[in-house]
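[1] Below is the structure, and that's it, no one-letter string:
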């Protein structure tokens, strides 16, 4: 079996190469989906999916959507042994050979007359007519037309998910307070040192506490309560938790609350807030019952009773 050297193989991980060899060993028409390969291999579905995406990015794998006669749309996975023909565009077809141009007919050129040597004057005679001599002339070569280089074409397959070897974006730095005052430093240190009492898996070393103090101080500076910070940092951790300091660093950075609004922002909010007139409560002078009224006096029942007494007396 002849083997072709493929320059793309040196960029593929060993897991993808092993999965490609396993796919090539399957019979023609076998299923090569994620679940079908997971049933044949010891690797899990996530690792097999990452290897298939890597093979698809390098052109070894194609995913084609087909419509069945019933109308259902399915995805067919096609494996290619030679992805070079897929990654590089075909060469442009050569132009058909043009028929050779007919050479021009030879032009007759009269030959020069030879002068006789000096001697005795010959008898007068008629000069012979010049004989035409045909000298073929070569046709000038046709100029060669410049061949334009083929335009670079876009690759046929563009990976939707970057391969595992792609460079990752740099992580955001740990938030810092505007000023790490001694009070903030003591409060953040006490918070981190006491964290293991509420969540035993978050037991930190002294170096981890000193490194995470600015992040907790930034949360405290933004008016976040210790209970809210504790819930945000320790809620639903992964099991098992191998690196609690890394998880706290990530959550302190990504879940940072916004800064509280200033006095001017609150004043602008109050100006745009709708106003409602609230009628105060009053205590009836006769029955001591509470009722709403802008001025003190009697409740409705007491007013009706007084009105009835006044009519009876009249």
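    Here it is on my side, so go on. What you see is a predicted model; the values in this text were computed from it and never measured.
[2] all contacts plus neighbour counts: C-alpha atoms, from now on.
    Fine.
[3] Other residues contacting the helix or strand hosting residue 63?
    Using DSSP states H and E, the element containing residue 63 is strand 61-67. By CA atoms under 8 Å, 6 or more residues apart in numbering, the residues outside strand 61-67 that reach it are 52, 55, 56, 73, 74, 75, 76, 77, 78, 79, 80.
[4] Tell me the one among those residues nearest to residue 197.
    Closest approach to residue 197 among the contacts of strand 61-67 (CA to CA): residue 52, at 45.0 Å.
[5] could you list every residue that touches the closest one?
    Applying CA under 8 Å, 6+ apart, the residues near residue 52 are 16, 61.
[6] Would you tell me what helix or strand it is located in?
    Per DSSP H and E: residue 52 is located in helix 45-57.
[7] What residues of that helix count as buried?
    Buried positions in helix 45-57, judged by neighbour count with 16 or more other CA atoms under 10 Å: 45, 48, 49, 50, 51, 52, 53, 54, 55, 56, 57.
[8] The first one and residue 39 touch, don't they?
    This points to residue 45. No - the criterion here is CA atoms under 8 Å, and residue 45 misses it with residue 39 at 9.2 Å.
[9] Compute the number of surrounding residues for residue 87.
    For residue 87, the neighbour count with other CA atoms under 10 Å is 16.
[10] try this one side by side with the last:
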């Protein structure tokens, strides 16, 4: 059975001016007059937000004033769980789109208000609108006499003092703190910083080179997706040698390079270079670095056994205890 063609879609594509791109997305823009929400590209293409956070932000913008946007309220209408929605709200709060304010009501109750700003960077520079002074009332027109009648005598106008215009600022709502500093968004055409270089060992010995080459060549034994060419192995050998120089076990290196691989794996050499560079462990500390600092020890007088009564007593040299010494001293005059 042949695939059915969408004639409406084909007609819309034919009406797009200019040639269609050879690759990439093709936009069919149909103007809307109701039920739409304007979303800026700074949010839709924000590099620091996840797709879940961007989707939650778009949903909050589409809700009316006063709608509940808590975790449970959003989870009731979204397939994402409460944990993902809570993490997305924290992302929006970190970059300044979402604010949580504590406000005191007239009855003394304290509530938490959720404020969403569609342009955090422009909030700090937004001008404050003040109420314009009322326009003075136009004076009544002078009465025009009817034809054939004498003009009425004009009475002097009473000097009416102008009503004072209050210069006090209009009452404002609850004070909104300054937005959190937003994450700077790089320009799409800005040049990206160069990636960090592949680590290299301090002493690149032939033994390290031989072991690193053997480890990289053996990756395809259990992981066919990591079948590397000789040139790629030659380029990645210094990185593995740096790991081996830091006393890293080969099984640990193999597990680090082969665990949680993306599917499909399009650039194995780039993935291995990234992991060898960013997951490099520190050198092992020396034995004296792990010992506790020496503390001054308190001199302890050892125990001795009395030669007369066999009792234990503390003394630097063997001999008699205090009682035996006193008894011997008391017997000495009597014997004399």
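    Thanks, I have it. The structure displayed is predicted, hence computed values, not measured ones.
[11] what's the TM-score for these two chains?
    Once superposed, chain against chain, the TM-score is 0.43 (TM-score structural alignment, normalised by the length of structure 1); 197 aligned residues with a CA RMSD of 5.3 Å.
[12] Could you dump the contacts of strand 61-67 of structure 1 into JSON lines with secondary structure and distance to residue 301 of structure 1 added?
    Output for the contacts of strand 61-67 of structure 1, formatted as JSON lines (DSSP: H, G, I helix; E, B strand; the rest coil; distance: CA to CA, whole Å):
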{"residue": "52", "secondary structure": "helix", "distance to residue 301 of structure 1": "83"}
{"residue": "55", "secondary structure": "helix", "distance to residue 301 of structure 1": "87"}
{"residue": "56", "secondary structure": "helix", "distance to residue 301 of structure 1": "85"}
{"residue": "73", "secondary structure": "strand", "distance to residue 301 of structure 1": "76"}
{"residue": "74", "secondary structure": "strand", "distance to residue 301 of structure 1": "78"}
{"residue": "75", "secondary structure": "strand", "distance to residue 301 of structure 1": "79"}
{"residue": "76", "secondary structure": "strand", "distance to residue 301 of structure 1": "83"}
{"residue": "77", "secondary structure": "strand", "distance to residue 301 of structure 1": "84"}
{"residue": "78", "secondary structure": "strand", "distance to residue 301 of structure 1": "88"}
{"residue": "79", "secondary structure": "strand", "distance to residue 301 of structure 1": "90"}
{"residue": "80", "secondary structure": "coil", "distance to residue 301 of structure 1": "93"}
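[13] so which two of those residues are the farthest from each other?
    55 and 73 (23.3 Å).
[14] just the angle between the helix holding residue 52 of structure 1 and strand 61-67, please?
    Relative orientation of helix 45-57 of structure 1 versus strand 61-67 (axes from the mean of the first three to the mean of the last three CA atoms, to 10 degrees): 90 degrees.
[15] what's the angle between helix 45-57 of structure 1 and strand 73-79?
    70 degrees.
[16] counting contacts, what elements does the longest helix seen in structure 1 pack onto?
    Counting residues, the longest helix found in structure 1 (DSSP state H) is helix 206-221. The helices and strands touching helix 206-221 of structure 1, judged by 3 or more CA pairs under 8 Å, 6 or more residues apart in numbering; DSSP states H and E, are helix 182-193, helix 244-254.
[17] in the shortest one, what counts as buried?
    When neighbours are counted by 16+ other CA under 10 Å, the buried residues of helix 244-254 of structure 1 are found to be 244, 245, 247, 248, 249, 250, 251, 252, 253.
[18] which among the residues you listed gets closest to residue 182 of structure 1?
    Nearest to residue 182 of structure 1, judged by CA to CA, of those is residue 252 at 20.3 Å.
[19] how far away is that closest one from residue 216 of structure 1?
    7 Å (CA to CA, to the nearest Å).
[20] now swap in residue 265 of structure 1 and tell me
    Taking CA to CA as the measure, residue 265 of structure 1 falls 25 Å from residue 216 of structure 1.
[21] Between the two, which has more neighbouring residues?
    Using other CA under 10 Å as the criterion, residue 265 of structure 1 and residue 216 rank with residue 216 on top: 31 against 11.
[22] is it true that the more buried one touches residue 249?
    No - using CA under 8 Å, residue 216 of structure 1 is not in contact with residue 249, being 9.8 Å away.
[23] which stretch among the helices and strands packed on helix 206-221 of structure 1 comes nearest residue 23 of structure 1?
    It's helix 244-254; of these, that one is closest to residue 23 of structure 1 (CA to CA) at 38.4 Å.
[24] so can I have JSON lines of the helices and strands packed on helix 206-221 of structure 1 showing distance to residue 305 of structure 1?
    Listed next are these as JSON lines, based on distance: least, CA to CA, whole Å:
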{"stretch": "helix 182-193", "distance to residue 305 of structure 1": "64"}
{"stretch": "helix 244-254", "distance to residue 305 of structure 1": "67"}
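[25] do you know which of those helices lies nearest residue 307 of structure 1?
    The nearest among those, by CA to CA, is helix 182-193 at 66.9 Å.
[26] The closest one vs helix 206-221, what angle?
    120 degrees.
[27] how about helix 182-193 of structure 1: buried residues?
    Buried residues in helix 182-193 of structure 1, counted by 16+ other CA under 10 Å: 184, 185, 187, 188, 189, 191, 192, 193.
[28] Could you save those residues as TSV and add columns showing distance to residue 208 of structure 1?
    Formatted as TSV, the buried residues of helix 182-193 of structure 1 follow (distance: CA to CA, whole Å):
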residue	distance to residue 208 of structure 1
184	17
185	14
187	16
188	12
189	10
191	13
192	9
193	10
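[29] if we take the residues you listed, which one ends up nearest to residue 206 of structure 1?
    The closest of the buried residues of helix 182-193 of structure 1 to residue 206 of structure 1 turns out to be residue 193 (CA to CA; 8.5 Å).
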